[in-house]
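**Q** could you work out the structure for the sequence below:
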Amino acid sequence: MHKYPVSISLSSYGADLVRQQGQLSFVEVLAAAGAQRIEWREELLTTEQPHELAQAAADQGLECVFSSPLELWVAGRSQPNAELAVTLDRAQAFGARWLKVSLGYFTDTNDLDSLSALLNRHPVKLLVENDQTLHGGRIEPMQRFFNEIERLAVPVKMTFDIGNWQWQDQSATTAARLLGRHVDYLHCKAVARRA
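**A** Purely as a prediction, here's the structure:
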């Protein structure tokens, strides 16, 4: 049986604790737990230095994913988000092989050729995650985006966040059936419904 690599997102430990202790303090914990990857969280960074985090992860044999709250597509703009190139560079500085972002406002007029050109020049691979927004977190826009990505052979894969489908009142099982072939990173997250 093939064992898939386990990645632990540092948001799992709670934003307050991670900001208080710093992301560096969790590297040995994840390695001791048997994780193969660590997911740095851009929104939880405080005074950490990219090279220190990258080196600490490498010393423990951990691969890195860099998670950014960046939306790939901004409303009213056909080109990818102007911050994408610098965010890819930032992810690389943190030792990441993957950058995780959300879809944003994808339309039929978005310029996928320019996205492809940028990604083909960069060593960091792009992952697009279903988020908790109506415009970028529902099955329909994700399906349209990944169908176009597949048709044009743009090097993008999906992060499938199991819990986020609940925010949209959509079935994770249906999403998996429709989007599964695009998934490279499965994000397991517990979600409890409240009244």
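**Q** alpha carbons only for contacts and neighbour counts from here, please
**A** OK.
**Q** which residue ranges of the chain form strands?
**A** 7-9, 37-41, 63-73, 96-104, 125-129, 156-161, 183-187 (DSSP state E).
**Q** okay, those in a markdown table with distance to residue 24 next?
**A** Compiled in a markdown table, the strands of the chain are given as follows (distance: least, C-alpha to C-alpha, whole Å):
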| stretch | distance to residue 24 |
| --- | --- |
| strand 7-9 | 13 |
| strand 37-41 | 9 |
| strand 63-73 | 12 |
| strand 96-104 | 14 |
| strand 125-129 | 23 |
| strand 156-161 | 24 |
| strand 183-187 | 21 |
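**Q** contacts for stretch 143-158?
**A** 106, 112-113, 115-116, 119-120, 125-129, 178-179, 182-185 (C-alpha atoms under 8 Å, 6 or more residues apart in numbering).
**Q** in it, what counts as buried?
**A** Buried residues in stretch 143-158, counted by 16 or more other C-alpha atoms under 10 Å: 145, 146, 149, 154, 156, 157, 158.
**Q** let's see this one next, to set against the first:
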Amino acid sequence: MTTIGINTLVYMNELQSGTPQSAILPTIAGHGVTLAEVRREYIADDAEFDAIAAAAREHGLELFYSVPESITIDGAAHPGFAGFLDEARRMGVRNVKFNQGDVKDVDASVIAGLDAEAAARGVSLTIENDQTPENGTLACTTASLAHIEQVGGKIGYTFDLGNWFWRGEDPDEAFGRLRERITVFHLKNVNGAANREELSTTMLQDGVIDWRAMLPQLGPDVPVFLEFPIEADRVAEQVAELRAVVDAR
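**A** Below you'll find the predicted structure:
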């Protein structure tokens, strides 16, 4: 059965006002979900790693970790890769997500090394299509995933539904071509504006993407995370929108 999660980006207003993610996790758990994804860019100090771990344990949350860095740079692992994984292990994280970097071009031994580092810390890895030309096009994402598969790598794929619009790509085409490789799904909807500067996320029921038709096509072990800013008093509504589709599978 599909598991629902909430990325702390949902509480963007709170993050921007300085609320630590450890203080947001109890609120996330209060929506009846069991998965939360924390974001490295909003971890303000070293003590927060332990605070996040404690809050997740107390409230029965399994953690995912979003690291806004390239998994590989200039043909090698990101210089901070091992340190990022150590942070994940410290928090008790299940999965760590990175940008693609140049992983489509690296030697097989580099990917094997990434997998080994992750296995040593008990975490899985994914790469994501973001909103940049370097890491967000269908062409580069397809090439990255094909190369990982070709060399026998274990790195999974976080499919971000809304990000395709920021690259001028068709999310339906991307989903059709990449569906079988998806291991984590980031759900957002968008207004569909033709001008990139006018693009914005919307409430799930208000955007132009038919996400309801996509979710039943995912494997039952693929978690689905809400991952867009929502006013605090509308989060429960958005969880309910998602849960209605998941429960109908």
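**Q** let me see the TM-score of these two.
**A** Overlay of the two chains. TM-score (TM-score structural alignment, normalised by the length of the first structure): 0.89; 190 aligned residues with a C-alpha RMSD of 1.7 Å.
**Q** tell me which stretches of the first structure form helices.
**A** For the first structure, the helices defined by DSSP state H cover 15-21, 27-33, 50-59, 84-93, 112-120, 139-152, 164-167, 172-179.
**Q** dump those into JSON lines; add distance to residue 194 of the first structure as well.
**A** Shown next, in JSON lines, are the helices of the first structure (distance: least, C-alpha to C-alpha, whole Å):
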{"stretch": "helix 15-21", "distance to residue 194 of the first structure": "22"}
{"stretch": "helix 27-33", "distance to residue 194 of the first structure": "31"}
{"stretch": "helix 50-59", "distance to residue 194 of the first structure": "37"}
{"stretch": "helix 84-93", "distance to residue 194 of the first structure": "35"}
{"stretch": "helix 112-120", "distance to residue 194 of the first structure": "39"}
{"stretch": "helix 139-152", "distance to residue 194 of the first structure": "22"}
{"stretch": "helix 164-167", "distance to residue 194 of the first structure": "11"}
{"stretch": "helix 172-179", "distance to residue 194 of the first structure": "18"}
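**Q** among those, which comes closest to residue 193 of the first structure?
**A** helix 164-167 (8.1 Å; C-alpha to C-alpha).
**Q** pull out the buried residues from that closest one.
**A** Buried, per 16+ other C-alpha under 10 Å, within helix 164-167 of the first structure: 164, 165.
**Q** and it, how far from the second structure on average?
**A** Comparing helix 164-167 of the first structure with its match in the second structure after superposition yields a mean distance of 0.4 Å (mean C-alpha distance after the TM-score superposition for the first structure).
**Q** list of residues touching that helix?
**A** For helix 164-167 of the first structure, the surrounding residues in contact (C-alpha under 8 Å, 6+ apart) are 130, 131, 132, 137, 138, 171, 172, 191.
**Q** how close does the third one get to residue 186 of the first structure?
**A** Meaning residue 132 of the first structure. Using C-alpha to C-alpha, to the nearest Å, one gets 16 Å for the distance from residue 132 of the first structure to residue 186 of the first structure.
**Q** what range in the first structure matches the helix or strand encompassing residue 244 of the second structure?
**A** If you go by DSSP states H and E, residue 244 of the second structure is part of helix 235-247. Residue correspondence for helix 235-247 of the second structure in the first structure, counting by TM-score structural alignment: none.
**Q** which other helices and strands does that helix contact?
**A** Using 3 or more C-alpha pairs under 8 Å, 6 or more residues apart in numbering; DSSP states H and E, no helix or strand is in contact with helix 235-247 of the second structure.
**Q** list the buried residues of that helix.
**A** For helix 235-247 of the second structure, by 16+ other C-alpha under 10 Å, it's 235, 236, 238, 239, 242, 246.
**Q** mind listing what the fifth one touches?
**A** Applying C-alpha under 8 Å, 6+ apart, one finds that residue 242 of the second structure lies in contact with residue 4.
**Q** are any of the contacts of stretch 143-158 of the first structure buried, and which?
**A** Using 16+ other C-alpha under 10 Å, the buried ones in the contacts of stretch 143-158 of the first structure are 106, 112, 115-116, 119, 125-129, 179, 182-183, 185.
**Q** need these in TSV (columns: distance to residue 163 of the first structure).
**A** Listed next are these as TSV, based on distance: C-alpha to C-alpha, whole Å:
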residue	distance to residue 163 of the first structure
106	22
112	28
115	28
116	29
119	28
125	23
126	21
127	17
128	15
129	11
179	15
182	18
183	15
185	14
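**Q** which of those sits closest to residue 58 of the first structure?
**A** Closest to residue 58 of the first structure, out of all of those and judged by C-alpha to C-alpha, is residue 125, at 18.1 Å.
**Q** excluding its backbone neighbours, what's nearest that closest one?
**A** residue 98 (4.6 Å; C-alpha to C-alpha, 6 or more residues apart in numbering).
**Q** which position in the second structure aligns with that neighbour?
**A** With TM-score structural alignment as the criterion, residue 98 of the first structure matches residue 95.
**Q** that match contacts residue 125, correct?
**A** Yes. Between residue 95 of the second structure and residue 125 there is a contact under C-alpha atoms under 8 Å: 5.6 Å.
**Q** who's in contact with the nearest residue to residue 193 of the second structure once chain neighbours are set aside?
**A** Sequence neighbours aside, residue 199 is the residue nearest to residue 193 of the second structure in space, at 5.1 Å (criterion: C-alpha to C-alpha, 6+ apart). Residues near residue 199 of the second structure by C-alpha under 8 Å, 6+ apart: 165, 166, 190, 191, 192, 193.
**Q** biggest separation within those, which pair?
**A** Comparing every pair within these by C-alpha to C-alpha identifies 166 and 191 as the most remote, at 11.3 Å.
**Q** still on that earlier bit, of the contacts of residue 199 of the second structure, which is the nearest to residue 9 of the second structure?
**A** Taking C-alpha to C-alpha as the measure, residue 9 of the second structure sits nearest to residue 190 out of the contacts of residue 199 of the second structure, at 15.5 Å.
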